[in-house]
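S.K.: Give me a 3D structure for the following:
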Amino acid sequence: MFEIETLLTLAAVAAGSGVVGGILAGLLGVGGGIVIVPALYLALSLTGMDSALTMQVAVGTSLATIVFTSLSSGYGHYRKGAIDMGLLKLWAPSILIGVLIGGVLGGLVSGKVLIAVFAVVAAIVALDMILRTGADSAIPRSFAKPVWAALGVVAGAISAMMGIGGGTVCVPLLNFLGYDIRKAVGTSAAIGFVIGVPGALIYMATGFGAEGLPPFSFGYVNLFLAAVIIPLSTSFARVGVKLAHSIPRRALRLAFGVFLMLTSARMFSDLAGL
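M.R.: Now for the predicted structure:
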């Protein structure tokens, strides 16, 4: 099933997603998974691989790449003072709990469920980012700590199930609360590391011993694809960071929303065809 030509095709798709995902990771704080997951999903679908495993491998592999991409992106934003360390410390523990829940669910439920979660969440976030108007407030709003904890669990669970770094959920939420869009992007980039490490480990464990996986797979994480993506995504994340700090805030919000809407439409189309 996986001949040399097939592996080369997968490598080419992975390389392209690594470049685009890296730029968007730095630009939008999304970890790159919002590009990598659908790209790997579509590429693996062409190999004749069991559709029940395709989404799990795409999500698990994406989470593994996010560990490194978020480090590169997060460091770039940190150097520009765009990470709220207090918020990161407040939110990280509850996000970690959410990742553990979402990672286990993502490794056990069907691929159709994962695709549906991905498409619906991306569409809701895209509409919010595109349609919301008004400037960022001077003083960010906030919640009580229990509410922050609950939001963190939800954000972590959704991110782990979607195979993304958290920016898809965290950036619009922080921006809605009045955080500067660049600081929202920078903090979300750092959150990607909190999501990627446990998420990838869980997908490795839940997929261990599964039959029909691509060559060089460790559970639901494909090491071959990850090795192609990581050097490119980490390098191009720095390009994204520079762009994030050089374009207008409104343009950054619109870029985020339009991209998510296109991604959601693509996934709904795939879901309808299953």
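S.K.: Every contact and neighbour count from this point should use C-alpha atoms.
M.R.: Will do.
S.K.: which of the residues in the host helix or strand of residue 203 are buried?
M.R.: Per DSSP states H and E: residue 203 is located in helix 181-206. Within helix 181-206, the residues that count as buried by 16 or more other Cα atoms under 10 Å are 181-204, 206.
S.K.: what helices or strands is that helix leaning on?
M.R.: The contact analysis (3 or more Cα pairs under 8 Å, 6 or more residues apart in numbering; DSSP states H and E) places helix 181-206 against helix 4-28, helix 51-79, helix 85-108, helix 145-162, helix 167-176, strand 221-222, helix 249-273.
S.K.: Go through those and pick out the most buried.
M.R.: Highest mean neighbour count among these (mean count of other Cα atoms under 10 Å): helix 51-79, with a mean of 27.
S.K.: Work out the gap between that one and the centre of the chain.
M.R.: Per Cα atoms, centre = their mean, to the nearest Å, the displacement of helix 51-79 from the mean C-alpha position of its chain is 6 Å.
S.K.: Tell me what angle that helix forms with helix 181-206.
M.R.: Here helix 51-79 runs at an angle of 140 degrees relative to helix 181-206 (axes from the mean of the first three to the mean of the last three Cα atoms, to 10 degrees).
S.K.: Show me what helix 51-79 is packed against.
M.R.: Here helix 51-79 touches helix 4-28, helix 33-45, helix 111-131, helix 145-162, helix 181-206, strand 221-222, helix 223-244, going by 3+ Cα pairs under 8 Å, 6+ apart.
S.K.: can we see that at 6 Å?
M.R.: For helix 51-79, the packing partners by 3 or more Cα pairs under 6 Å, 6 or more residues apart in numbering; DSSP states H and E come out as helix 33-45, helix 181-206, strand 221-222, helix 223-244.
S.K.: start to end distance for stretch 167-186?
M.R.: By Cα to Cα, to the nearest Å, the extent of stretch 167-186 from end to end equals 9 Å.
S.K.: from the chain's centre, how far out does that stretch sit?
M.R.: The answer for stretch 167-186 is 15 Å, by Cα atoms, centre = their mean.
S.K.: hmm, who's touching it?
M.R.: By Cα atoms under 6 Å, 6 or more residues apart in numbering, the surrounding residues in contact with stretch 167-186 are 28, 29, 30, 77, 82, 83, 136, 137, 140, 141, 188.
S.K.: One more: stretch 147-158?
M.R.: Stretch 147-158 is contacted by residues 91, 94, 95, 97, 98, 99, 101, 102 when judged by Cα under 6 Å, 6+ apart.
S.K.: that older thread, please name whichever of the helices and strands packed on helix 181-206 is nearest to residue 236.
M.R.: helix 4-28 (4.8 Å; Cα to Cα).
S.K.: residues in contact with that closest one?
M.R.: Contacts with helix 4-28, where a contact means Cα under 6 Å, 6+ apart, come from 31-32, 35-36, 73, 185, 228-229, 232-233, 236-237, 239-241, 244.
S.K.: To check against the first, give me the structure of this:
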Amino acid sequence: MNSGTEHLLGGLGTGLCGGLLSGLFGIGGGIVMVPLLGLTLRLDQHRAQGATLAAMLLPTGLPAVLQYRRRGIAADLPLVGVLILAFLFGITGGSLVANVIPSEGLRWGYAAFLVFLALRTFLREEPPVVNREAEPMNLGGRWTWGLPIGLLAGLVSGLTGLGGAVVVIPLLASKFRMTQHEAQLTSLMMLLPPIGLPGVYVYAKAQGGLPWGTIGAVAAGFAVGGFLGARMATRVRGAKLKQVYAGFVLLMALLVVLRRH
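M.R.: The predicted model follows:
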């Protein structure tokens, strides 16, 4: 198999896996795409993170968003706007910091963050089922909580290439009394505009360019996977989603550690 075909198939497969995870759990897909780009296509940590951010510039999560909406799940658009505004500042700073950290140190830090994320997810108590007609979302703190949540999400995204949803979803659930599915939809909607562009620019400049052909294949696979994942997510209870998600994150941390470069 020649290099071009390998990168095409590897990119499509990576994007498909990332999209499935994104639609299923509401995350940006970086948790699986960063390790797979390193393992299958031998990209170093910096280039894998930059390529993942670039693949998510297109509105590849739109099929997943539409699937959530068809199921009657709603999101607050003003809150999405606040999150986007803060995210743009955070991802610039996070990307600048990531590109001065040696690749090996960045890889181990990434794996440690995934372990922390998995443990926190597994130990978090599942919120009770909410009747939206009787108990609306607590949206009085759009700016008070939306700005720091978006800023922190941007910092994490720039540092790890994860897209920031790993921060957004649990904080939205706790601060705005959102259900798991509502928080996932909000996160996906936040990622529809190309909010990762400042981070991609920083990575591309620092790494002397990014593998744009592979990135295109990843984006195509991601769109298909996101739609399929969203169809699955709307049929699974939140508690089960949490358990599967935590286990998958631990698996990705193991794959990052086992990578030899």
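S.K.: before we move on, the earlier item: for residue 117 of the first structure, find the nearest of the helices and strands packed on helix 181-206 of the first structure.
M.R.: Of all those, it is helix 145-162 that lies closest to residue 117 of the first structure, at 7.0 Å by Cα to Cα.
S.K.: once the two are aligned, what's the mean deviation for the closest one against the second structure?
M.R.: Helix 145-162 of the first structure, aligned to the second structure and superposed, deviates on average by 2.2 Å (mean Cα distance after the TM-score superposition for the first structure).
S.K.: Between helix 51-79 and that helix, find me the angle.
M.R.: Counting by the same axes, to 10 degrees, helix 145-162 of the first structure lies at 130 degrees to helix 51-79.
S.K.: ok so, going back, nearest to residue 267 of the first structure, of the helices and strands packed on helix 51-79 of the first structure?
M.R.: With Cα to Cα as the criterion, residue 267 of the first structure lies closest to helix 33-45 of those, at 7.3 Å.
S.K.: For the contacts of helix 4-28 of the first structure, pick the one with the most neighbours.
M.R.: Scoring the contacts of helix 4-28 of the first structure on neighbours with other Cα atoms under 10 Å, the highest-scoring entry is residue 31 at 44 neighbours.
S.K.: what sits against that residue?
M.R.: Residues near residue 31 of the first structure by Cα under 6 Å, 6+ apart: 25, 66, 70, 165, 192.
S.K.: which residue in the second structure lines up with the third one?
M.R.: When the second structure is aligned by TM-score structural alignment, the residue opposite residue 70 of the first structure is residue 61.
S.K.: any idea how far that match lies from residue 3 of the second structure?
M.R.: 28 Å.
S.K.: for residue 138 of the second structure, same thing?
M.R.: Distance of residue 138 of the second structure to residue 3 of the second structure, given as Cα to Cα: 52 Å.
S.K.: and if you look at residue 82 of the second structure?
M.R.: From residue 82 of the second structure across to residue 3 of the second structure, the span is 42 Å (Cα to Cα).
S.K.: Can you tell me the centre-most residue of the first structure?
M.R.: Centroid-nearest residue in the first structure: residue 164, 1.8 Å away (criterion: Cα atoms, centre = their mean).
S.K.: Which position in the second structure pairs with that residue?
M.R.: Match for residue 164 of the first structure (TM-score structural alignment): residue 162.
S.K.: again with residue 18 of the first structure
M.R.: Aligned by TM-score structural alignment, residue 18 of the first structure pairs with residue 15 of the second structure.
S.K.: how near is the closest residue to residue 189 of the first structure other than its chain neighbours to residue 4 of the first structure?
M.R.: The shortest distance from residue 189 of the first structure to any residue other than its chain neighbours is 4.3 Å, reached at residue 29 (Cα to Cα, 6 or more residues apart in numbering). Distance from residue 29 of the first structure to residue 4 of the first structure, counting by Cα to Cα: 35 Å.
S.K.: now residue 180 of the first structure
M.R.: Distance from residue 180 of the first structure to residue 4 of the first structure, by Cα to Cα: 47 Å.
S.K.: Please apply the same query to residue 107 of the first structure.
M.R.: Distance, residue 107 of the first structure to residue 4 of the first structure, by Cα to Cα: 28 Å.
S.K.: Then residue 17 of the first structure?
M.R.: 20 Å.
S.K.: Could you do residue 176 of the first structure as well?
M.R.: Look at residue 176 of the first structure and residue 4 of the first structure: by Cα to Cα, they are 48 Å apart.
S.K.: again, but for residue 134 of the first structure
M.R.: The gap separating residue 134 of the first structure from residue 4 of the first structure is 52 Å, by Cα to Cα.
S.K.: Just tell me what residue 174 of the first structure corresponds to in the second structure.
M.R.: Using TM-score structural alignment, residue 174 of the first structure pairs with residue 172 in the second structure.
S.K.: Give the aligned equivalent of residue 94 of the first structure in the second structure.
M.R.: By TM-score structural alignment, residue 94 of the first structure lines up with residue 86 in the second structure.
S.K.: Now do the contacts for its match.
M.R.: For residue 86 of the second structure, the contact set (Cα under 6 Å, 6+ apart) comprises 147, 150, 151.
S.K.: got JSON lines for the residues you listed, with distance to residue 158 of the second structure too?
M.R.: Shown next, in JSON lines, are the contacts of residue 86 of the second structure (distance: Cα to Cα, whole Å):
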{"residue": "147", "distance to residue 158 of the second structure": "17"}
{"residue": "150", "distance to residue 158 of the second structure": "12"}
{"residue": "151", "distance to residue 158 of the second structure": "11"}
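S.K.: Let me know the closest of those to residue 46 of the second structure.
M.R.: Residue 46 of the second structure has its nearest neighbour among those in residue 151, at 21.2 Å by Cα to Cα.
S.K.: Show me what that closest one aligns to in the first structure.
M.R.: Matched by TM-score structural alignment, residue 151 of the second structure corresponds to residue 153 in the first structure.
S.K.: Residue 135 of the first structure versus its match, what's the distance?
M.R.: For residue 153 of the first structure, the distance to residue 135 of the first structure - Cα to Cα - is 28 Å.
S.K.: now do residue 35 of the first structure
M.R.: According to Cα to Cα, residue 35 of the first structure stands 28 Å off from residue 135 of the first structure.
S.K.: how close does residue 52 of the first structure get to residue 204 of the first structure?
M.R.: Using Cα to Cα, residue 52 of the first structure is found at 16 Å from residue 204 of the first structure.
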